[in-house]
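Q: My questions are about this predicted structure, shown below with the sequence.
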Amino acid sequence: MASAFMPPALGQSISETIIPDVKTTLNLFGMHLRKVSGAWNYPIHAHPQYEFNYVLEGEQRMIVNNRSYTQRAGDLVLLRPGDSHSSQSGNGQPFTYFCIHFDIDDKLLISLLSRLNHMLFTAESPIAHKLTPPLSKLVDISTTIHGDITMSQRMMLQSAVFDLFGQLWEAFSIEANLHASATYEKVELAHQIRSRLQGLVYQQFKHDIQEDRTLGVDDIAAELGISSSHCYRVFRQVFGLSPREFLSQQMLHEAKILLDDLRLPVSHISALLGYRDIAHFSRQFKRWQGQSPREYRESGPLHN
C-alpha cells in the first residue's frame, strides 16, 4: 500500500524543497481528426465539456450562440460547456480540423478559461502561436491510431494534452491579464495561498498541532503581504472552501494513506502527523471521518 511522505529526522536534511501535491483529473472525449467536403454541415448542438476546435487546412464557419466565426488554417476556437454551436465549410471547399472535448477538475484553470472574453484565437494571436506545437503533436499522434488505441498511444496522448494545458496556462494568463487583470490576480493569489497551505501539511509532520492555532494561515497572509481576512476571503471565492477546511481535507488524506499501511501503529501515525498524543489524533480523525482510526482500519479496503 502507498505510504505518505515521511521526512527525515530533524537535523539530517541539509536542504529541502517541498513540491505541492498534484491531484488533477483530466477526461478526454470525442477527440478526432477529420477532413470534410465542402458540403459539410454539422447541426446545432451543445455538450457538457469544453471543446477546442483547431483548423489545419481550409476554412470553417462556426456559429456559436448565434454568432458567426470564420476559422482559417491555424485558428483555434474555444467552446465552453453548454455553448450552442454548428459547423460548415466557410467557402464551399473541403477543410481539415482537429477537435478535442475535455473536462478537468483544476479549479484554477477552469476559472481562468471561464473569464476569457474571446472564443476565436487567430493563427497570429499569442495564444494560438503558443498552442501550435502541442496541438501539432496531438495531431501527429492521432494519425498513428487505427482501430483500438494502444497503451503507448494513450500515454503519449495524455502527455501531449498535459503539455497543451501547460502552454494554455501560460498563454491564457497573458490574455487574462490583458482583459481582467484584477480577477486574474485574485485567482493567482489563491493559487499561491493553496501552494503554501500544501507545504504546511508537510510541516505538520515536524511540529505539534494545537487545535486553537490558525495552522499557519496568518503566517501565509503576512508572507504574501495581505491581511488574514483577505487571505480567507480570496481563497474561499476561488476554491469554495476556507483555508482551514482545505488543510483539514489534506490532513485527512495523509492520515488515511498512513492508516492504510497496516505496518504502522496508530501511535506512530499520530506522531508523524504532529499530534501531541494518540487521543488528540483520534478525536480529530473522528471529527473529520465519522470513525475512529481503529474503526477506519477495521472497515477494510473498501472504505475509500
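A: Yep, it's here.

Q: Going by C-alpha atoms from here, please, whenever you check contacts or count neighbours.
A: Will do.

Q: Let's verify Leu78: helix, strand, or coil?
A: strand (DSSP: H, G, I helix; E, B strand; the rest coil).

Q: That one and Met62 touch, don't they?
A: No: look at Leu78 against Met62 with C-alpha atoms under 8 Å: they stay out of range, at 11.0 Å.

Q: which one of the two has more residues nearby?
A: Met62 (22 against 16; other C-alpha atoms under 10 Å).

Q: Give me the distance from the helix or strand harbouring the more buried one to the chain's centre.
A: Secondary structure from DSSP states H and E places Met62 in strand 59-64. For strand 59-64, the separation from the chain centroid amounts to 29 Å (computed by C-alpha atoms, centre = their mean, to the nearest Å).

Q: So what touches it?
A: For strand 59-64, contacts defined as C-alpha atoms under 8 Å, 6 or more residues apart in numbering pick out 68-73, 83-91, 93-95.

Q: 6 Å instead?
A: For strand 59-64, contacts defined as C-alpha atoms under 6 Å, 6 or more residues apart in numbering pick out 68-72, 84-90, 95.

Q: what's the farthest-apart pair in those?
A: Greatest spatial distance among the contacts of strand 59-64 (C-alpha to C-alpha): Ser84 and Phe95, at 21.4 Å.

Q: how many neighbours does Gly30 have?
A: When neighbours are counted by other C-alpha under 10 Å, Gly30 registers 10.

Q: For the helix or strand where it lies, list every residue counted as buried.
A: In the assignment (DSSP H and E), Gly30 maps to strand 26-36. Going by neighbour count (16 or more other C-alpha atoms under 10 Å), the buried part of strand 26-36 is Leu28, Met31, Leu33.

Q: dropping in the other structure now:
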Amino acid sequence: MHLRKVSAEWDYPQHAHPQYEFNYVLEGEQQLIVNNHSFLQRAGDLVLLRPGDTHSSRSGNGRPFTYFCIHFDIDDKLLISLLSRLNPVLFTSESHIAHRLGPVLSRLVEIAASEPGGITMSQRMRLQAAVFDLFAQLWEVFSLEADVSSPGTYEKIELAHQIRSRLQGLVYQQFKQELPGDSHYGIDDIASELGISASHCYRVFRQVFGISPRVYLSEQMLHEAKVLLDDHSLSVSQISSLLGYRDIAHFSRQFKRWSSQSPREYRESGE
C-alpha cells in the first residue's frame, strides 16, 4: 500500500497487475481509465480493481491530488467468488460501501503515513487488524447480494472453482496439446470430466461467479489476446496460432466480437 500526493502534471500510464486494488482519493480529483471506461474519482470516492484490469490515471481537474491505494491478494475461495462478481466500479463518497470502508481506509492511511524509518511492531499489528476489518466490512456489504450463505455453499463454490480452473486451462492451451487436431474440447467436456450435467455446470458457475462459463472463457481469452497484442514482437498471425485459432480471419472476427475492434485496430490504438 502507499499514500501519494502528486502534481497537476502527474500521470500513470496504462498498466495491469495480478492483485486486487482499492484506490481511495483523499484530496482533489483523479481521472481513472479502467478497461477503456472513464471514472472521475473525487475526495472520498473508492474504486475497486480486479486482477488483470488495465488502468491509467491522471489529475481529474488539472490540479494536484492525493490518493491512497492498497494492493492485495487472497486465497479464500468465498471471498474470491464474492469479488469476482463485482465489476471494476466507482463507489462515490455518498455510497453505502464508501461509508462502511471509509473509517478502515483512514486507519490504513494513517499507518501508510508513518515515519520513513518503517512501521513499528504495534503499527504492524494494527495494520493486520485493519486489513481483516476491511475484508469483514466488504463481506458484510456484498455477501447477501452474492447469495453466498445458502446451504451447500462451500461444496458449490469448490465445484465452481474446479470449473474455472479447467476454463483457464483452455485459455493457456493446457488441454489442446493433448487432443487430436480435429477435437473441440469445451465446456461440455469439462462438465463430463467432473461428473455433472452441462446445465448444472452452467448453473453452479453462474451462481458463484455471476456470469456463465462461456462469458468467463470469452473474457479470459480477450484478456490473453490483449496481453499478446501488447507485445509488438509477435505478429497477429502468430498470436492467432498461439491462441489455438486455425486462421487469422477467425481470430480477427472473434476478437472484434469481444471488443468491437479488430486486433490491428486495438494494437494501433495503444501505440
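A: Thanks, I have the structure now. Not measured: the values here are computed from a predicted model.

Q: What residues in the second structure pair up with the strand holding Met62 of the first structure?
A: Matched against the second structure by TM-score structural alignment, strand 59-64 of the first structure falls on residues 29-34.

Q: Tell me where the stretch 151-271 of the second structure has strands.
A: In the stretch 151-271 of the second structure, no segments count as strands under DSSP state E, counting those that start in this stretch.

Q: now swap in the first structure and tell me
A: 26-36, 41-45, 50-57, 59-64, 67-72, 76-79, 85-89, 95-104, 120-121 (DSSP state E).

Q: can you list these in JSON lines and add distance to Tyr232 of the first structure?
A: Shown next, in JSON lines, are the strands of the first structure (distance: least, C-alpha to C-alpha, whole Å):
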{"stretch": "strand 26-36", "distance to Tyr232 of the first structure": "28"}
{"stretch": "strand 41-45", "distance to Tyr232 of the first structure": "40"}
{"stretch": "strand 50-57", "distance to Tyr232 of the first structure": "30"}
{"stretch": "strand 59-64", "distance to Tyr232 of the first structure": "38"}
{"stretch": "strand 67-72", "distance to Tyr232 of the first structure": "40"}
{"stretch": "strand 76-79", "distance to Tyr232 of the first structure": "32"}
{"stretch": "strand 85-89", "distance to Tyr232 of the first structure": "39"}
{"stretch": "strand 95-104", "distance to Tyr232 of the first structure": "25"}
{"stretch": "strand 120-121", "distance to Tyr232 of the first structure": "35"}
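
Q: do you know which of those strands lies nearest Phe246 of the first structure?
A: The nearest among the strands of the first structure, by C-alpha to C-alpha, is strand 95-104 at 19.2 Å.

Q: what's the mean gap between that closest one and the aligned bit of the second structure?
A: In the superposition against the second structure, strand 95-104 of the first structure averages 0.4 Å from its aligned positions (mean C-alpha distance after the TM-score superposition for the first structure).

Q: for that strand, the distance to its chain's centre please.
A: 19 Å.

Q: Same question for stretch 174-190 of the first structure.
A: Stretch 174-190 of the first structure sits 17 Å away from the centroid of its parent chain (C-alpha atoms, centre = their mean).

Q: now do stretch 130-145 of the first structure
A: For stretch 130-145 of the first structure, the distance to the chain centre is 21 Å (C-alpha atoms, centre = their mean).

Q: where do the helices sit along the stretch 201-304 of the first structure?
A: Using DSSP state H, counting those that start in this stretch, the helices of the stretch 201-304 of the first structure run over 217-224, 228-239, 243-260, 266-272, 278-289, 293-298.

Q: now do the second structure
A: For the second structure, the helices defined by DSSP state H cover 77-84, 96-112, 121-146, 153-171, 187-193, 198-209, 213-229, 236-242, 248-259, 263-269.

Q: To Leu26 of the second structure, which of the ones you listed lies closest?
A: Comparing the helices of the second structure by C-alpha to C-alpha, helix 96-112 comes nearest, at 9.3 Å.

Q: Make CSV out of the helices of the second structure and add distance to Tyr20 of the second structure and mean neighbour count.
A: Converted to CSV, the helices of the second structure look like this (distance: least, C-alpha to C-alpha, whole Å; neighbours: other C-alpha atoms under 10 Å):
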stretch, distance to Tyr20 of the second structure, mean neighbour count
helix 77-84, 9, 18
helix 96-112, 15, 18
helix 121-146, 12, 14
helix 153-171, 18, 18
helix 187-193, 27, 15
helix 198-209, 16, 19
helix 213-229, 16, 18
helix 236-242, 27, 17
helix 248-259, 23, 16
helix 263-269, 25, 14
